[in-house]
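Asks: Predicted coordinates and the sequence they were generated for:
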Amino acid sequence: MPGTFEKRDNNPQVDLTGEAAGLRWLGEAERDGGLVCSHVVHADAHRLIEERIEEGVPTREKACLAGAALARTHAAGAAWYGCPPPAWNGRGYAIGRSRTPVVPSGTVGDMGWGAACAEWRVMPHVRTICNDGLVDASEVRLLTHVADRMAAGDFDSPEPELVRSEGHACSRIHGDLWAGNLLWAADDSRAAVTGAALIDPMASGGHAETDLAMLQLFGCAYLDDLLAAYNEVSPLADGWRERIGIHQLVPALLHCVLFGESYMGLALSIARRYA
């Protein structure tokens, strides 16, 4: 019987009930073949007790299972870009001094991914790093220009086929899907059926390509196999590889906010590609 894992965070901005709601929301997709998620045992604002995922080593077979399952998790859908898990009414996800806001109902209308991302993700980070003195005037203009292009819909694209076929406005995404939050399953564990399991989400309505781009930002074992399996189950829109960078801009900027100048080169290099 698997044990539990306890997470504590005393940051006054943190609300771990949001992470718990995200795990439960993403976990709803398990019944339709979505990725296994750690079960929540208890959650309050600063303490989360969840199922401990029994970990194994990554393999090509597990990556294929995980890619197909991730496509089905995304296909569970969400109501609008930036929406929170329905069971949570928090203001946003806090990491350190940064907050990634959820987008309140009624504020977005028919706003597409690019417009929502520019207003609620990119520009708040740009203002913070500007206040921190990490960018000069020309670099602020560069980042703002890219945000303006996003807001104009220049990088918008259809969601993957399964999401569209289910009639959803957008995908149900993990939101912080770097390799450390995709745990490879032990062969005899509950998560073995999907090859891997999800932990530590910043779940929201979003574009499926955002999760895929995050996996590529810092590397993931057998990533090509994972992506191929995803694309087979739920084909991605044409040109998705050329859009990877624009979907990596937000996490790059968040790292600038959290860790300072060492990530500015990454963020600016992404911005220059899409200026």
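Replies: Great, that's in hand.
Asks: switch to C-alpha atoms for all contacts and neighbour counts from now on
Replies: OK.
Asks: list the contacts for the most centrally placed residue in the chain?
Replies: Central residue of the chain (Cα atoms, centre = their mean): residue 175, 1.6 Å from the mean position. The contact partners of residue 175, by Cα atoms under 8 Å, 6 or more residues apart in numbering, come to 201-204, 206, 210-211.
Asks: In PyMOL, select just the buried ones from those.
Replies: Entered in PyMOL, the line below selects the buried ones among the contacts of residue 175, by 16 or more other Cα atoms under 10 Å:
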select buried, resi 201+202+203+204+206+210+211
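Asks: List just the nearest of the contacts of residue 175 to residue 159.
Replies: Nearest to residue 159 among the contacts of residue 175 is residue 206, at 9.5 Å by Cα to Cα.
Asks: Please compare the first structure with the one that follows:
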Amino acid sequence: MTFVKHAASERAASWEAAGLEWLRAAGGTSVVEVTSVESNSLVLQQLSSTSPSTAAAEDFGRSLAATHSAGASAYGVGPDGWQGDGYQGPADDLLPLPLRPYDSWGAMYADLRVVPLLERATALRSEAEQLLRRLRGGDFDGSCAAPARLHGDLWSGNVVWTADGAALIDPAAHGGHPESDLAALALFGAPHLERIVASYEEVAPLGDGWRERVPLMQLHLVLLHAVLFGGGYVEQTRRILHRYR
């Protein structure tokens, strides 16, 4: 069975399809199947959801580590063969997701994930300067050995739990820091999160101090929410910026 998902444009539909296929090619976590892309619509496999078991969560942790380990050619790049920027945010209010290759995770995170959103959240720009200097100076680069193949928007709503285990949907796929996907799962809460992380570490141990970096890894998505929705996300962003000054 299939269902049709309408995108904001033909390019946005192609972007989502490219991300799903790139993640599928990693051979790790299950990914919703793209049957076809027709103009501004995707024809996707119909997924039937169920409650996740502890065993399914552990399988997900291990398979997500395998997806990440498939890697990317550089930090900040999109799926193989994709040209130009991608998209981020809800389908009815998409923003550009800047994409270009970097050797440094911190510089990429500053230039492509944080600064473009700060240009839309000008009240926070001055408070971000110290963290931006740290990112560009490589202070956090040692926590990541190589670019991971990220889902890029891995909040719990983009993981569908089926009878066969977890399946990924709605990516903003790019090369980045593996802790970013795990931090996204924690942002709004994921079932059996501690088991997911523990099983992930069975395959790919996280770097020292990873728990202290969780808010930093969440900054991109929190700032995106601040731009799109305002409210408490603005203050949450401010707290993260001050934490890493």
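Replies: Received, thanks. What you see is a predicted model, and the numbers here were worked out from it, not measured in a lab.
Asks: Can you calculate the TM-score here?
Replies: Scored against TM-score structural alignment, normalised by the length of the second structure, the superposed chains reach a TM-score of 0.93; 242 aligned residues with a Cα RMSD of 1.6 Å.
Asks: circling back to that earlier point, the residue nearest to the centre of the first structure matches what in the second structure?
Replies: Matched by TM-score structural alignment, residue 175 of the first structure corresponds to residue 152 in the second structure.
Asks: Check residue 244 of the first structure too.
Replies: So, by TM-score structural alignment, residue 244 of the first structure is matched to residue 214.
Asks: quick one: the strands in the stretch 101-250 of the first structure?
Replies: Secondary structure of the stretch 101-250 of the first structure, counting by DSSP state E, counting those that start in this stretch: strands at 171-173, 182-184, 196-198, 204-206.
Asks: would you turn these into JSON lines with distance to residue 145 of the first structure?
Replies: JSON lines is the format used below for these (distance: least, Cα to Cα, whole Å):
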{"stretch": "strand 171-173", "distance to residue 145 of the first structure": "26"}
{"stretch": "strand 182-184", "distance to residue 145 of the first structure": "33"}
{"stretch": "strand 196-198", "distance to residue 145 of the first structure": "35"}
{"stretch": "strand 204-206", "distance to residue 145 of the first structure": "22"}
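Asks: Quick one, which of those gets closest to residue 153 of the first structure.
Replies: Relative to residue 153 of the first structure, the nearest member of these by Cα to Cα is strand 204-206, separated by 14.7 Å.
Asks: Please say which position in the first structure residue 204 of the second structure maps to.
Replies: Matched by TM-score structural alignment, residue 204 of the second structure corresponds to residue 234 in the first structure.
Asks: Might one say that that match is in contact with residue 162?
Replies: Yes. The pair residue 234 of the first structure and residue 162 qualifies as a contact (Cα atoms under 8 Å) at a distance of 5.1 Å.
Asks: which neighbours do these two share?
Replies: With Cα under 8 Å, 6+ apart as the test, residue 234 of the first structure and residue 162 both reach 71-72.
Asks: Tell me the spacing between residue 177 of the first structure and residue 14 of the first structure.
Replies: Applying Cα to Cα, to the nearest Å, the value for residue 177 of the first structure to residue 14 of the first structure is 19 Å.
Asks: circling back: burial-wise, tell me which of the strands of the stretch 101-250 of the first structure comes out on top.
Replies: Greatest average neighbour count among the strands of the stretch 101-250 of the first structure goes to strand 171-173 (a mean of 32), per mean count of other Cα atoms under 10 Å.
Asks: Relative to the second structure, what is the average displacement of that one?
Replies: On superposition with the second structure, the mean distance recorded for strand 171-173 of the first structure (mean Cα distance after the TM-score superposition for the first structure) is 0.5 Å.
Asks: Residues contacting that strand, please?
Replies: Counting by Cα under 8 Å, 6+ apart, 26, 73-78, 159, 163, 203-208, 210-211 sit against strand 171-173 of the first structure.
Asks: Setting the sequence-adjacent residues aside, check what's closest to the match of residue 244 of the first structure.
Replies: residue 183 (5.4 Å; Cα to Cα, 6 or more residues apart in numbering).
Asks: What's the match for that neighbour in the first structure?
Replies: Structural correspondence for residue 183 of the second structure with respect to the first structure (TM-score structural alignment): residue 213.
Asks: Share the number of residues neighbouring its match, please.
Replies: Residue neighbour count, defined by other Cα atoms under 10 Å, stands at 23 for residue 213 of the first structure.
Asks: Look up how far residue 167 of the second structure lies from residue 50 of the second structure.
Replies: Residue 50 of the second structure is 12 Å from residue 167 of the second structure, where distance means Cα to Cα.
Asks: so what's in contact with those two at the same time?
Replies: Joint contacts of residue 50 of the second structure and residue 167 (Cα under 8 Å, 6+ apart) are residue 161.
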